[in-house]
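A.B. asks: how would this look folded up:
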Amino acid sequence: MGTLYSQLIVGLINGCFYALLSLGLAVIFGMLNIVNFAHGALFMTGAFLAWIGLTQVGPWLGYDNFQISYWWALLLVPLIVGALGVVIERTMLKHLYRVDPLYGMLLTFALAWILEGLFRHWYGATGRPYEIPDELYGVVDLGFLLLPLYRVWVVAAAIVACLGTWLLIERTKLGAYLRAATENPKLVEAFGINVPVLVTLTYGFGVALAAFAGVLAAPIMQVSPKMGADLIIIVFAVVVVGGMGSIMGSIVTGLFLGVIEGLTKVFYPEASAIVIFLIMSIVLMIRPAGLFGR
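C.D. replies: Take a look at the predicted model:
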């Protein structure tokens, strides 16, 4: 039972990362119709920027004791990566909206390789540790399991971010403008809404979610250039199962598949690496639009 509980917790934590990353993908695809293969690389970039802020910025500035703490990284890194996303959208992606979505996928695939190659060149392929902040050291005694406090924080932060994004998209006037702009941009522009700005901010927000997940993941995973590539294929499977462009589908499916993956590691470990793709195959045969897709 101890193994079962621990794997359920691990599955829930993995599911939180799946949900956050697939949510960013769903926002970008649902609003911009772009399959953003660079999402995993931007997740990795977020983790690396947090690590650089903690370990490298001080020596660069000549102040060895200066650090950008985890809490500041959690705030600043998504803004920095979001700004990078705005530059990418304005300089590259905006030229591809009227052509086949395959071109956007190929461009973002190339961007992913460029980002990964740059970080591999600068810092090598070896994973680097990121310290857990002092406030989140320790464990929570659940009676049947001792759960690291940082894992509790990751689950709580990821769920709050996911629900906040869903509320923003589905329950606010800004979200209504975004949804309308994807259906009929000319009509929305007739009401005085600057649709290109909405599109740019949407892409920036989507990749900022990936960077936020990267900062959360840094103390759990080894910060390395491959961490995004190892995760993005699973995340795409989650998006397909939930429904391409479905906000709620990404959240629910990400958490659910993470838990299923954890349970599989207990009862049939050999299948844990393929269970998500097996579920994706079944869903595609029965409901090609995904569980929550239209």
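
A.B. asks: switch to C-alpha atoms for all contacts and neighbour counts from now on
C.D. replies: Noted.

A.B. asks: which parts of the stretch 151-294 of the chain are helices?
C.D. replies: Assigned by DSSP state H, counting those that start in this stretch, the helices in the stretch 151-294 of the chain fall at 173-183, 185-190, 195-217, 227-242, 247-267, 275-286.

A.B. asks: quick one: which of those is nearest residue 8?
C.D. replies: helix 247-267 (5.3 Å; CA to CA).

A.B. asks: if I take that closest one and helix 227-242, what angle do their directions form?
C.D. replies: Computed by axes from the mean of the first three to the mean of the last three CA atoms, to 10 degrees, the angle separating helix 247-267 from helix 227-242 equals 110 degrees.

A.B. asks: here is the second sequence; please produce its structure so I can put it next to the first one:
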Amino acid sequence: MQALFGQLLVGLINGSFYALLSLGLAIIFGLLNVVNFAHGAQYMMGAFAAWMATTYLGVGYFWALLLVPAAMGLVGVAVERLLLRRLYGLDNLYGLLLTFGLTLIAEGLFHQAYGNSGSTYPVPAALRGGVNLGFMYLPLYRAWVVVVSVVVCAASWFVIERTKLGAYLRAGTENPRLLQAFGVNVPLMFTLTYGFGVALAAFAGVMAAPVYQVTPLMGSSVIMVVFAVVVIGGMGSIAGSIFTGIGIGLVEGLTRYLYPEASSVVVFVVMALVLLVRPAGLFGRQR
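C.D. replies: Below is the predicted model:
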């Protein structure tokens, strides 16, 4: 039982990162109709920014958790204004190719500077140690990751689905020209939306830095699973990304306990089965 609960905990932690990353992807695709392949690289850059801020500037974890997503969000704003904006109205393939190129550039630069060996980021002192639950030992930082991820995802869902700003975002998805006719600055809304999606990726990167090795390829190792999560939940579905991300993490953990050899492919098996039954995804709208 300790082995089972241990693997489910690992799956829940992975699922928390899947939920954060797929949420950012769903927000960007839902409004901008851009498949942001650079999301994994932005996650990696967030982790590296936190590591560099601590190593070279002495910035603590909690400050990095606030400052790094804000800084990466500004980088996302610059990318949207200078590059992505030129591709609106074109085929999705152009956005995919552009963001894939940005991924290769970012990974190449970080690989050239830091190699592939990986760097460790210390767990903050306030979150070290753990709690003995009797049936398993729960590290405090892992519990922190799960709780914060759920809170951030729930807050993002509430803003998008239950506020006036979220209504504007959803209206912009359906008919941006009509929304602009009512006086809403749609281009600015698009820019801020992409910046927010990038900030979510960087936030996940900072949270992941004490859990995984900080390496230039850490984004590449997770982005394909995150894309599968988005497809399973439904492209552009906020709730689908959150619930599916956490659910897939738990499924991976259970599979790792029952049949470890299949744990790396189970998400793609689930994706294939879901698409056979419901091509729009579990929470997507059928067209």
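
A.B. asks: what value does the TM-score take for this pair?
C.D. replies: Overlay of the two chains. TM-score (TM-score structural alignment, normalised by the length of structure 2): 0.98; 285 aligned residues with a CA RMSD of 0.6 Å.

A.B. asks: run the chain-centre distance for the longest helix along structure 1.
C.D. replies: Among the segments of structure 1 that qualify as a helix by DSSP state H, the longest is helix 2-32. Remark: helix 2-32 of structure 1 is offset 8 Å from the chain centroid, using CA atoms, centre = their mean, to the nearest Å.

A.B. asks: in structure 1, point out the residues matching stretch 150-170 of structure 2.
C.D. replies: Residues 159-179 of structure 1 are the counterpart of stretch 150-170 of structure 2, counting by TM-score structural alignment.

A.B. asks: buried residues in that stretch, which are they?
C.D. replies: 159, 161, 162, 165, 166, 169, 170, 175, 177, 178, 179 (16 or more other CA atoms under 10 Å).

A.B. asks: just checking, the fifth one touches residue 248?
C.D. replies: Put plainly, it is residue 166 of structure 1. Yes: counting by CA atoms under 8 Å, residue 166 of structure 1 touches residue 248, with 6.8 Å between them.

A.B. asks: what do these two both touch?
C.D. replies: Common neighbours of residue 166 of structure 1 and residue 248, counting by CA atoms under 8 Å, 6 or more residues apart in numbering, are absent.

A.B. asks: got a list of what residue 93 of structure 1 touches?
C.D. replies: Contacts of residue 93 of structure 1 (CA under 8 Å, 6+ apart): residue 104.

A.B. asks: show me what it aligns to in structure 2.
C.D. replies: So residue 93 of structure 1 corresponds to residue 84, using TM-score structural alignment.

A.B. asks: check residue 68 of structure 1 too.
C.D. replies: So, by TM-score structural alignment, residue 68 of structure 1 is matched to residue 59.

A.B. asks: which SS class is that match?
C.D. replies: Reduced to three states with DSSP: H, G, I helix; E, B strand; the rest coil, the structure at residue 59 of structure 2 is coil.

A.B. asks: tell me which element the nearest residue to it once chain neighbours are set aside falls in.
C.D. replies: Nearest non-adjacent residue to residue 59 of structure 2, counting by CA to CA, 6 or more residues apart in numbering: residue 53, 5.3 Å away. Using DSSP states H and E, residue 53 of structure 2 falls within helix 39-57.

A.B. asks: what angle separates the helix or strand just after that helix from helix 39-57?
C.D. replies: Using DSSP H and E, the helix or strand that follows helix 39-57 of structure 2 in sequence is helix 61-82. Per the same axes, to 10 degrees, the angle that helix 61-82 of structure 2 makes with helix 39-57 is 130 degrees.

A.B. asks: if you count neighbours, what's buried in helix 61-82 of structure 2?
C.D. replies: Of the residues in helix 61-82 of structure 2, those buried by neighbour count under the rule 16+ other CA under 10 Å are 61, 64-65, 67-77, 79-80.

A.B. asks: with structure 1 overlaid, how far apart is that helix on average?
C.D. replies: Here helix 61-82 of structure 2, set against structure 1 after superposition, deviates by a mean of 0.3 Å using mean CA distance after the TM-score superposition for structure 1.
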